[in-house]
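>>> A predicted structure for the sequence below; I have some questions about it.
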Amino acid sequence: MRIFILALDDLWDTGLAVSLDAFALANSFSAQLMKGAPHFDVSVVGVRKRVRSRHGFPIPVQAISSEPKPDWVIVPALAKGTPEQLLPALQRPDVKLAKTQLLKWHAAGASVAASCIGTFVLAETGLLDHREATTTWWLAPVFRQRYPHVLLDESRILVSSGTAVTAGAAMGHLDLALWLIRTVSPQISSLVSRYLLADLRSLQAPYIIPNHLAQSDPLISRFEQWARENLKQGFSLQQAAKALATSSRTLQRRCDAVLGKSPLAYFQDLRVEHAQSLLHGNDADIESIAAEVGYADGATLRTLLRERLGRGVRDLRASLR
């Protein structure tokens, strides 16, 4: 498998490094255990001759030529963690050249992938339109508003959608590399994950901080504050809208546009977050915690935690200690 990693200036160091390390380990295990040639021919390429990482380290890049053609092109994350940094960066000349080059590679038959904030660069091409995708969770509201035709689900760590694959925040780079390795050899992928102490995860949901998502919109920010003050109460869209001096329809529409979910679903997110905090260092029984977050019984809370986080109460207590 021939892989091009498209390096742009001001790249997030860890994202590039962990991807290269994962593929290098895979090649090493392949040569040792399978007595064959390395499976992954990885090149770091750039649209500019000189590329530096966020910490100022020079990244040796190969010039892009018509041959050889890649099977996969990966776009790692730019080190632009806020909308104020990211949106101007997407207008840079090198990013626009990268967009054009990605379209050429894809037209020639290459599959494309991106992790974390690199998903924004990939989305700029339009190649994610009408496809399922994920992105770095704290920039999901910005992503959703900028690319309304992308079917975004930021709760997932990795989403494969035909010839495009996206991965979530930060260490999603490693999840993406492991996924690509697994398409060639599940055995090698398992070895790499063990050597790197990387659990095979499927959800970003346990890592999402709901109030970070709410800050991007004044109405949603006010709704979040109201919701936290009323977690013990049963949710009522009409009561929430009245308290915020808006209509139910407006609140519903803004939640969908900014968060990609209903007001009730976001209210439940906050309940899950608070329940997690109560499970941490707290020996209270599940019935008491359920009452604290507004549920009549522990069974309902157990079901919600498993649906949202993919873990039961016992696993959550163990992981939080």
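Yes, it's here. Numbering: from 1, shown residues only.

>>> From here on, just use CA atoms for contacts and neighbour counts.
Noted.

>>> elements contacting the helix or strand hosting residue 255?
Per DSSP states H and E: residue 255 is located in helix 248-259. When contacts are defined as 3 or more CA pairs under 8 Å, 6 or more residues apart in numbering; DSSP states H and E, helix 248-259 packs onto helix 140-146, helix 218-229, helix 237-243, helix 263-279.

>>> neighbouring contacts of it?
Applying CA atoms under 8 Å, 6 or more residues apart in numbering, the contact partners of helix 248-259 are 140-142, 144-145, 213-214, 216-217, 219-220, 237-238, 240-241, 261-263, 266.

>>> Please name the residues that touch residue 38.
Taking CA under 8 Å, 6+ apart as the test, what residue 38 contacts is 26, 27, 28, 30, 31.

>>> Presented hereafter is structure B, for comparison with structure A:
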Amino acid sequence: MFVHMVLEGVADSALGVGLDVVGTAAELIDAGLTPLPPGTRGLRQRVVSLDGRPVRSAAGRTVAVDGAFSLRGLRKGDVVVLPGMFAASGRTVAKLLAREDIQRAADLLAKAAAKGVMLAASCSATFVLAASGLLEGRTATTTWWLAPQFARMFPRVSLSADLMVVDAGDILTAGSALAHADLMLALVARLAGPSVAHLVTRYLVLDERPSQARYMVMEHLRVSDPGLRAVERFIAQNIGRQLSLDELSRVAAVSPRTLARRVHASLGVTPHELVQRIRVSRAAHLLETTHASVDEIAAQVGYADAAAFRRVFRRFAGESPRRRRGPATQTNTWT
């Protein structure tokens, strides 16, 4: 049983795609187009709110529910899915977590986990899971622009913000609202088998997106710390050469150890990873706006070894580097 727990401000797209993925999987199974593994139950789903009343979505629409969330009705093997609520900034998240219904939801999720129920959340809902204490000592992901806030608020969670979905056993987390599709496919694969999830992917024309790093914009990771802003500018201005930690720390006017601590606290990465991300971000821009080859771009962003550049790019962008289109100066003529 998939139990979609919806809270005030739920993202319409996340809830919709969650229902579509499970519903499509169930229909394909019922039609005999894909078999269930032996001993696997059929796929069913419900939409619930905390009190059984309709909730207002992020788009201001009324979301009808099938009833109230009940711990008594849950059993091992069920999945409680928490679609995200859109949050544009860390300030929005702080207001979100201060809400009484959010605090109650976090408490109920902890109790559900104690019953052996699988939990899953995407986007800002990952903060609700973290607030429950269930993610401490585990690896998780969240929506990419809130990663620094997540790292500051929950330092005991190992954050892998580059990943679209993190499977930590009985708890799964995903990135931004539309990463909810990837989350649901991972859950369907777990409960009904990979072949079912793969067929759903084909029927709904969903791309495989193992990473959300290609969507990251460095400007969203900028902080008020003037030392770190200076370091980012310095890296961008010297992107074609090797940079040492000592050199970066001198730019920030702090010790290497202090710089490493401040970068991790503000951005959730190491100084070396920050350099790599800025290089990958520049490389991605060049791949989309120039005709330069991958090897030429590798050299422009500081990699003498093109093979090493490809490995780093795949790690942070989740795909191999390739040119996507011609120069930005090219325009279309409409008649």
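Received the coordinates, thanks. In this text, all values refer to a predicted model and were calculated from it rather than measured experimentally.

>>> about what we covered before: narrow the contacts of residue 38 of structure 1 to those that are buried.
For the contacts of residue 38 of structure 1, a burial check counting by 16 or more other CA atoms under 10 Å picks out 26, 27, 28, 30.

>>> Make sure the first one is actually in contact with residue 190.
No. With contact taken as CA atoms under 8 Å, residue 26 of structure 1 and residue 190 are classed as non-touching, separated by 9.7 Å.

>>> and which of the buried ones among the contacts of residue 38 of structure 1 is nearest to residue 175 of structure 1?
Each of those was checked against residue 175 of structure 1 using CA to CA; the closest is residue 26, at 13.6 Å.

>>> A helix includes the closest one, no?
Yes. Counting by DSSP: H, G, I helix; E, B strand; the rest coil, residue 26 of structure 1 is located in a helix.

>>> so who does it touch?
Counting by CA under 8 Å, 6+ apart, residue 26 of structure 1 has contacts 38, 39, 40, 181, 188, 189, 192.

>>> Keep only those that stay in contact in structure 2.
Contacts conserved in structure 2 for those, counting by both residues aligned by TM-score structural alignment, their matches' CA atoms under 8 Å: 40, 181, 188, 189, 192.

>>> In CSV, list the contacts of residue 26 of structure 1 along with distance to residue 83 of structure 1 and secondary structure.
As requested, the contacts of residue 26 of structure 1 are exported to CSV (distance: CA to CA, whole Å; DSSP: H, G, I helix; E, B strand; the rest coil):
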residue, distance to residue 83 of structure 1, secondary structure
38, 40, coil
39, 38, coil
40, 34, coil
181, 32, helix
188, 38, helix
189, 34, helix
192, 34, helix
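
>>> export the residues you listed to TSV and tack on distance to residue 114 of structure 1?
Listed next are the contacts of residue 26 of structure 1 as TSV, based on distance: CA to CA, whole Å:
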residue	distance to residue 114 of structure 1
38	23
39	20
40	17
181	15
188	22
189	19
192	20
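
>>> who wins for neighbours among the kept ones among the contacts of residue 26 of structure 1?
residue 192 (25 neighbours; other CA atoms under 10 Å).

>>> Contact partners for it?
22, 25, 26, 178.

>>> so what corresponds to it in structure 2?
With TM-score structural alignment defining the correspondence, residue 192 of structure 1 maps onto residue 200 in structure 2.

>>> and what of residue 68 of structure 1?
Counting by TM-score structural alignment, the partner of residue 68 of structure 1 is residue 73.

>>> can you check residue 231 of structure 1 too?
Match for residue 231 of structure 1 (TM-score structural alignment): residue 239.

>>> Repeat that for residue 54 of structure 1.
Per TM-score structural alignment, residue 54 of structure 1 is aligned with residue 58.

>>> and residue 6 of structure 2, how far is that from residue 126 of structure 2?
13 Å (CA to CA, to the nearest Å).

>>> Sorry, slip of the keys, the one I care about is residue 136 of structure 2.
Taken as CA to CA, the span from residue 136 of structure 2 to residue 126 of structure 2 is 12 Å.

>>> Equivalent analysis for residue 30 of structure 2, please.
32 Å.

>>> again, but for residue 91 of structure 2
16 Å.

>>> Repeat that for residue 75 of structure 2.
Taking CA to CA, one finds residue 75 of structure 2 at 22 Å from residue 126 of structure 2.

>>> Which position in structure 1 pairs with residue 230 of structure 2?
So residue 230 of structure 2 corresponds to residue 222, using TM-score structural alignment.

>>> And residue 114 of structure 2, by the same measure?
Match for residue 114 of structure 2 (TM-score structural alignment): residue 107.

>>> circling back: would you reformat the contacts of residue 38 of structure 1 as JSON lines and include distance to residue 12 of structure 1?
Below are the contacts of residue 38 of structure 1 laid out as JSON lines (distance: CA to CA, whole Å):
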{"residue": "26", "distance to residue 12 of structure 1": "22"}
{"residue": "27", "distance to residue 12 of structure 1": "24"}
{"residue": "28", "distance to residue 12 of structure 1": "25"}
{"residue": "30", "distance to residue 12 of structure 1": "28"}
{"residue": "31", "distance to residue 12 of structure 1": "30"}
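
>>> hang on, residue 53 of structure 1 packs against residue 15?
No. If you go by CA under 8 Å, residue 53 of structure 1 and residue 15 don't touch, sitting 10.4 Å apart.

>>> Give me the more crowded residue out of the two.
A count of neighbours by other CA under 10 Å puts residue 15 above the other of residue 53 of structure 1 and residue 15, at 23 against 19.

>>> For that one, I want the exact helix or strand it lies within.
Going by DSSP H and E, residue 15 of structure 1 is in helix 13-33.

>>> For the helix or strand that that helix is followed by, buried residues please.
Moving toward the C-terminus from helix 13-33 of structure 1, the next helix or strand (DSSP H and E) is strand 41-46. By neighbour count, and taking 16+ other CA under 10 Å as the criterion, the buried residues in strand 41-46 of structure 1 are 42, 43, 44, 45, 46.

>>> next one: stretch 309-323 of structure 2
In stretch 309-323 of structure 2, counting by 16+ other CA under 10 Å, buried: 309, 310, 312, 313, 314, 315, 316, 317, 318, 319, 321, 323.

>>> Now find how far off-centre it is within its chain.
18 Å (CA atoms, centre = their mean, to the nearest Å).

>>> so how far does it reach from one end to the other?
15 Å.

>>> and if you look at stretch 299-307 of structure 2?
Stretch 299-307 of structure 2 end-to-end distance (CA to CA) = 11 Å.

>>> And that stretch, what's buried?
So for stretch 299-307 of structure 2, counting by 16+ other CA under 10 Å, buried means 299, 300, 301, 302, 303, 304, 306.
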